[in-house]
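> I'll drop the sequence and a predicted model, then ask my questions.
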Amino acid sequence: MAEGFEVALRTLISVVVLFILTKLLGKRQVSQLSMFEYITGITIGSLAAYISLDLQSNWYLGLISLSVWVAVSFAMEFLQIKSKKVRDFVDSTGTVLIQNGKVLEENLKKERLTTDELMEQLRKKNAFRFADVEFAIMEPSGDINILLTRENQPLTAKHLGIKVSPEEAPQTVIMDGKMLDEPLAEIGFSRGWVNTELEKLGLTVDNVFLGQIDAFGQLFVDIYDDKITVPAPQEKTKLFISLKKCEADITSFGLSTRDKSAKRMYEQCSRELTKMIKELEPVLKR
């Protein structure tokens, strides 16, 4: 019983120490690992198990060893941040696998990568023909990133010469049926505004599983009852339709009047409104 208690106590201490040391090493230790970080992670885990279960040895010696390993890893990461030569030595550099649509066989052999494995990685990037790939590189992490040839790249607003407004992250204001005051204050909305918007949809806060306000002040909600579909906000669409109607009305007034000064005024207003609608269209129609 005494040994069981000691194992439990040692394990608890190991977990706490390991958590603190891992936090010091940063998030990279739990994302993409380099070869050195992979070895460090395995060793640290083995040392933690040793501290927990080896009752014949002094447990604090394991903590010393664990601290040394973490210190070495921390120093190595610091050197990698400061020196590109150290980064290249520890993490190595990327290897070009395809260039100008041609597979570089020697580099495949260097990375011990088979043709089947290369094609599998290309298919994961939605490239089913190697000839469609302008450039492919194997990163130090082992991932393969590709650049499609220009004719195979997805069409974007930039290709079409269309200007779009910058996207801002939406704020989650309702979670698990509860209103969140901090994100509401951050974007300048109140509980009353949210409740008014929910009333328009025939909902209360208790009905909402998740609610977000986007950069244009529109509230999107997901309710607990998955069988009910909540309509998306239509404010931007309604505003665009109203502006187009105003544009048509002003143009009509300008064509129907016989007063030259009034005609010039309507034409001027119509040009300004048309320009404004053109500038707002990327925002109102997204």
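Cool, got the structure.
> From now on I want contacts and neighbour counts done on CA atoms only, so please keep to that.
Noted.
> contacting residues around residue 233?
Residues in contact with residue 233 (Cα atoms under 8 Å, 6 or more residues apart in numbering) are 218-220.
> Pull the distance from stretch 15-35 to the chain's centre.
From the chain centre to the centre of stretch 15-35 is a distance of 21 Å (Cα atoms, centre = their mean, to the nearest Å).
> any idea which of the contacts of residue 233 is closest to residue 240?
Residue 240 lies nearest to residue 218 out of the contacts of residue 233, by Cα to Cα, at 15.0 Å.
> Run a quick neighbour tally on that closest one.
Using other Cα atoms under 10 Å, residue 218 has 16 other residues around it.
> Name the SS class of the nearest residue to it once chain neighbours are set aside, please.
Spatial nearest neighbour of residue 218, chain neighbours left out: residue 233 (6.4 Å); criterion: Cα to Cα, 6 or more residues apart in numbering. Counting by DSSP: H, G, I helix; E, B strand; the rest coil, the backbone at residue 233 sits in coil.
> Structure two is appended below for comparative analysis:
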Amino acid sequence: MPDWLNITLRAVGAVAYLFLLTKIIGKRQIKQLTYIEYIVGISIGSIAAFMATEMDGPIYHSLIAMGVFALFPVVMEWLSLKSKFLRDFFESKSTVLIKEGKILEDNLKKERLTAEDLMEQLRVKNVFRVADVEFALMETSGEISVLLKSESQPVTPKHLELKVAPSEENQVVIMDGVIMDEPLATAGLNRRWVRTELQKAGVALENVFLGQVDKGGELYLDLYDDKLMVPGAQAMKLAFATLKKCQADLELYALSTKNEQMKRTYQTDSEQLQQIIDQVKPFMMR
């Protein structure tokens, strides 16, 4: 067998075996590395490179060595689940870097971080003033988690006691000018609905790069030609405006009638409709 073909086959075999070992070790090693996983990753990579280029020794020696190294993180993770002491030993602990706006210099030195490193990590979290930080710590993965002081946190609808629509999973129903039947069925819609919406927008299917529909049934369209503007969906806004008009008409009837019984009826209906409007507004005015 020619050397180039032998090396090619060994390299393909090494990659396939590495992929299998990575699947066994799990996703965590890809997301974050512990000390053991870092060592194992380097060692397995070196063995795989040796396996692909060294043609004198038997290939199964390298496979056995990689398998043994791959067992280490699996065993260490199993032991860590059984013992808090071993978990802290293998993965270390989180380190507090900032507390109540004060940088803990000793902990910073312990993690071998400079002030510049800390400020860079804070800026990544969109934090530019140390005084705004209530609590910051370095996780075992090396990431820095930051909790801002209450007065420095962004205002949310909860702070303002506002009701907002819950987050919804949008379905991509058109991709590259092709209607996607499975997500369309998941949204409870069909191809006729898509074509009707495209007709309302005055857009041809083949001109749509991406079409996305939300739970409210509104279709967002992104066209190949970025210069073309697609009119926004108005169905929900028109329905909301109609409700507001009905509520205003009821108030007007209550003011214009001289019949006390009808006046009270109109006022009651107007108040009830206003309550309904307040409840559906977060869902209709997005």
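Thanks, I have it. Predicted, not measured: the structure shown is a model, and the values here were computed from it.
> so what number do they get for TM-score?
The TM-score (TM-score structural alignment, normalised by the length of the first structure) is 0.95; 286 aligned residues with a Cα RMSD of 1.4 Å.
> on that earlier part again, secondary structure and distance to residue 182 of the first structure added to the contacts of residue 233 of the first structure, as JSON lines?
As requested, these are exported to JSON lines (DSSP: H, G, I helix; E, B strand; the rest coil; distance: Cα to Cα, whole Å):
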{"residue": "218", "secondary structure": "coil", "distance to residue 182 of the first structure": "18"}
{"residue": "219", "secondary structure": "strand", "distance to residue 182 of the first structure": "16"}
{"residue": "220", "secondary structure": "strand", "distance to residue 182 of the first structure": "18"}
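> Return the member of those nearest to residue 55 of the first structure.
residue 220 (57.3 Å).
> so that closest one touches residue 229, yeah?
No - in this structure, residue 220 of the first structure is not within contact of residue 229 by Cα atoms under 8 Å, at 11.7 Å.
> Please identify which of the two sits among more neighbours.
Set residue 220 of the first structure next to residue 229 and count neighbours by other Cα under 10 Å: residue 220 wins out with 20 against 10.
> In contact with that one, which residues?
Contacts for residue 220 of the first structure (Cα under 8 Å, 6+ apart) come out as 211-214, 232-233.
> ok, 10 Å please
Counting by Cα atoms under 10 Å, 6 or more residues apart in numbering, residue 220 of the first structure touches 170, 172-174, 197-198, 210-214, 230-233.
> Show the buried residues in these.
Buried by 16 or more other Cα atoms under 10 Å: 170, 172-174, 197-198, 210-213, out of these.
> can you tell me which of these are in strands?
Among those, the members found in strands (DSSP state E) are 172-174, 210-213.
> Find the centremost residue of the first structure, please.
residue 169 (10.2 Å; Cα atoms, centre = their mean).
> Which residue in the second structure aligns with the residue nearest to residue 218 of the first structure?
When the second structure is aligned by TM-score structural alignment, residue 233 of the first structure is paired with residue 233.
> could you list every residue that touches the nearest residue to residue 264 of the second structure once chain neighbours are set aside?
Nearest non-adjacent residue to residue 264 of the second structure, counting by Cα to Cα, 6+ apart: residue 254, 7.2 Å away. Residue 254 of the second structure makes contacts with 248, 260-270, as judged by Cα under 10 Å, 6+ apart.
> Let me have those residues in JSON lines, adding distance to residue 146 of the second structure and secondary structure as columns.
Converted to JSON lines, the contacts of residue 254 of the second structure look like this (distance: Cα to Cα, whole Å; DSSP: H, G, I helix; E, B strand; the rest coil):
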{"residue": "248", "distance to residue 146 of the second structure": "48", "secondary structure": "helix"}
{"residue": "260", "distance to residue 146 of the second structure": "61", "secondary structure": "helix"}
{"residue": "261", "distance to residue 146 of the second structure": "61", "secondary structure": "helix"}
{"residue": "262", "distance to residue 146 of the second structure": "59", "secondary structure": "helix"}
{"residue": "263", "distance to residue 146 of the second structure": "57", "secondary structure": "helix"}
{"residue": "264", "distance to residue 146 of the second structure": "55", "secondary structure": "helix"}
{"residue": "265", "distance to residue 146 of the second structure": "55", "secondary structure": "helix"}
{"residue": "266", "distance to residue 146 of the second structure": "54", "secondary structure": "helix"}
{"residue": "267", "distance to residue 146 of the second structure": "51", "secondary structure": "helix"}
{"residue": "268", "distance to residue 146 of the second structure": "50", "secondary structure": "helix"}
{"residue": "269", "distance to residue 146 of the second structure": "50", "secondary structure": "helix"}
{"residue": "270", "distance to residue 146 of the second structure": "48", "secondary structure": "helix"}
